[in-house]
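With the sequence up front, the predicted model follows.
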Amino acid sequence: MIGRLCVFSRLACRRAVYIFREFCAEAELLVEDGSKSRSCKPIRPLYFDFQASTQLDPRVLDAMLPFYISHFGNPHSRTHEYGWYCEEAIEKARENVANQIGADHKEIIFTSGATESNNLAVKGVAKFYHPKKKHIITTQIEHKCVLDSCRVLENDGFDVTYLPVQKNGILDLEVLTFFFMIYYRFWNGLLSPKRF
């Protein structure tokens, strides 16, 4: 498969050449300002869906392999050595992550993926601030799991505003500013009706 990659700036062009070096013998790049391009003969297809699934880093595979083969115990089972070993490994990983980002190990929560993480974050923050703060502002194009969490919170009595976005998918900051100016009357604490 021979194709073209459109790049919109020289910086992006240089970055694309760097990224695709392992995929293409040469890359054909179309730059908006008309600068030079090179022909492309991909060695293998290019994969751009890394958000959904990505190649495993070999270092991660090396670190995890023992837990798939010989240390496969349930870390929540505290009645046997397999569980103890796995629990200790998870706690060590938790401390490593915390140290890397300057957090306390008690703040690190491992989840099964983005959906579980988003649900935990949205609902957790909302319930933490409830009942003092019951208003959530999001956009109409958030991931389904975020929108679903907001709908559940609406059923629980939260007020959720779904801000529209522009045709390019970017939030119009004027809409956000208008929302705050019209909806919240900071000087007297009154809330006005809102429509979007």
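Looks like it came in fine.

all contacts plus neighbour counts: C-alpha atoms, from now on.
Fine.

What is the subsequent helix or strand relative to the biggest helix by length in the chain?
For the chain, the longest helix by residue count, based on DSSP state H, is helix 81-101. Downstream of helix 81-101, the next assigned helix or strand under DSSP states H and E is helix 114-129.

buried sites along that following helix?
Neighbour-count burial for helix 114-129, counted by 16 or more other Cα atoms under 10 Å, picks out 118-120, 122, 126-127.

Relative to residue 179, which of these is nearest.
residue 126 (20.0 Å; Cα to Cα).

Tell me the spacing between that closest one and residue 136.
8 Å (Cα to Cα, to the nearest Å).

mind listing the helices for this structure?
For the chain, the helices defined by DSSP H cover 10-20, 58-69, 81-101, 114-129, 144-155, 173-183.

To residue 30, which of these lies closest?
That would be helix 10-20 among the helices of the chain, by Cα to Cα, at 8.3 Å.

Check it against this one:
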Amino acid sequence: MIRKLALSIALTATPVFAQEAEDGPGPNLIIDVAGTANGQIVIDLLPDVAPAHVSQITTLAKEGAYDNVVFHRVIDGFMAQTGDVQYGKVGNADMARAGTGGSDKPDLPAEFSSVSFDRGVVGMARSADPNSANSQFFIMFAPGTFLDGQYTVVGRVISGMDVLDQVKRGAGPDGEVEGPDVMSKVTVQE
């Protein structure tokens, strides 16, 4: 099963500038990024919006499942996708399959909300089945309101958008990245 953000649209690389969101009640997902981009991205997770998805993400992070997972799909002016704990780990022999895997946890039913996909919003990647999100997520470089109500929102970047903006972009037809940046360490701050 393919776990990709399924979109067939033309995108522009017009930069969109916005302030980072304010820190809410959390928990916060702390992502140390290494590669072309170096630094830390902090995401305020939204358990009041998507409790099951936030629980799964925090569980995987606490288990170390996200450590050394690459940003396998990055589309300039749109989003950066990561979180394939099955195939997306640095050194995995099946790295070419990054973006098609998940975790040993069950897929989750969609938790759609009225939260809009603005710059810095984090959503869950899935296949064509709305109830197939598992471990992969994406962070928006620019607003993508066409995603509203179709993908589960799980958080907002509260610091590190400058780091996200430096993540190596994909050159492949679907944003595939050669020599991708990596989430070297992912932790949870309650």
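Everything's here; your move. Computed from a predicted structure; not experimentally measured.

After superposition, what is the TM-score?
The TM-score (TM-score structural alignment, normalised by the length of structure 2) is 0.20; 66 aligned residues with a Cα RMSD of 5.2 Å.

picking that back up, now, the most widely separated pair of the buried residues of helix 114-129 of structure 1?
Greatest spatial distance among those (Cα to Cα): 118 and 127, at 13.9 Å.

and the one helix or strand residue 54 of structure 2 maps to, what other elements does it pack with?
Using DSSP H and E, residue 54 of structure 2 maps to helix 51-62. Helix 51-62 of structure 2 sits against strand 182-189, with contacts defined as 3 or more Cα pairs under 8 Å, 6 or more residues apart in numbering; DSSP states H and E.

quick check: angle from the strand it packs on to helix 51-62?
Angle of strand 182-189 of structure 2 versus helix 51-62, following axes from the mean of the first three to the mean of the last three Cα atoms, to 10 degrees, is 110 degrees.

Please identify the buried residues of strand 182-189 of structure 2?
So for strand 182-189 of structure 2, counting by 16+ other Cα under 10 Å, buried means 182-188.

Start and end of stretch 29-43 of structure 2, how far apart?
5 Å.

tell me the SS of the nearest residue to residue 186 of structure 2 once chain neighbours are set aside?
Counting by Cα to Cα, 6 or more residues apart in numbering, residue 186 of structure 2 lies nearest to residue 31, which is 4.6 Å off, once chain neighbours are set aside. Using DSSP: H, G, I helix; E, B strand; the rest coil, the structure places residue 31 of structure 2 in strand.

check contacts around residue 31 of structure 2.
Shown in contact with residue 31 of structure 2 (Cα atoms under 8 Å, 6 or more residues apart in numbering): 40-42, 183-187.

ok, now with 10 Å
Residues in contact with residue 31 of structure 2 (Cα atoms under 10 Å, 6 or more residues apart in numbering) are 39-43, 61, 66-67, 160, 182-188.

what's the closest of those to residue 154 of structure 2?
The shortest approach to residue 154 of structure 2 among the contacts of residue 31 of structure 2 belongs to residue 43, at 9.2 Å (Cα to Cα).

Quick one: neighbours of that closest one, just the number.
Look at residue 43 of structure 2: counted by other Cα atoms under 10 Å, it has 30 neighbours.

Which secondary structure state does residue 162 of structure 2 sit in?
Secondary structure state of residue 162 of structure 2, per three-state DSSP, is helix.

For it, grab the count of nearby residues.
By other Cα under 10 Å, neighbour count at residue 162 of structure 2 equals 14.

so how far is residue 54 of structure 2 from it?
Plainly put, residue 162 of structure 2 is 24 Å away from residue 54 of structure 2 if you go by Cα to Cα.

and the gap between residue 181 of structure 1 and residue 175 of structure 1?
10 Å.

higher neighbour count, the two?
Taking neighbours as other Cα under 10 Å, residue 181 of structure 1 and residue 175 compare with residue 175 leading, 15 against 12.

Surely the more buried one and residue 162 touch.
No: between residue 175 of structure 1 and residue 162 there is no contact under Cα atoms under 10 Å: 11.3 Å.

Quick check: closest non-adjacent residue to residue 74 of structure 2.
In space, and not counting its chain neighbours, residue 74 of structure 2 is closest to residue 80: 4.2 Å by Cα to Cα, 6+ apart.

Repeat that for residue 145 of structure 1.
Nearest to residue 145 of structure 1 is residue 115, by Cα to Cα, 6+ apart, at 5.7 Å.

residues contacting that neighbour?
Going by Cα under 10 Å, 6+ apart, residue 115 of structure 1 touches 121, 143-146, 149.
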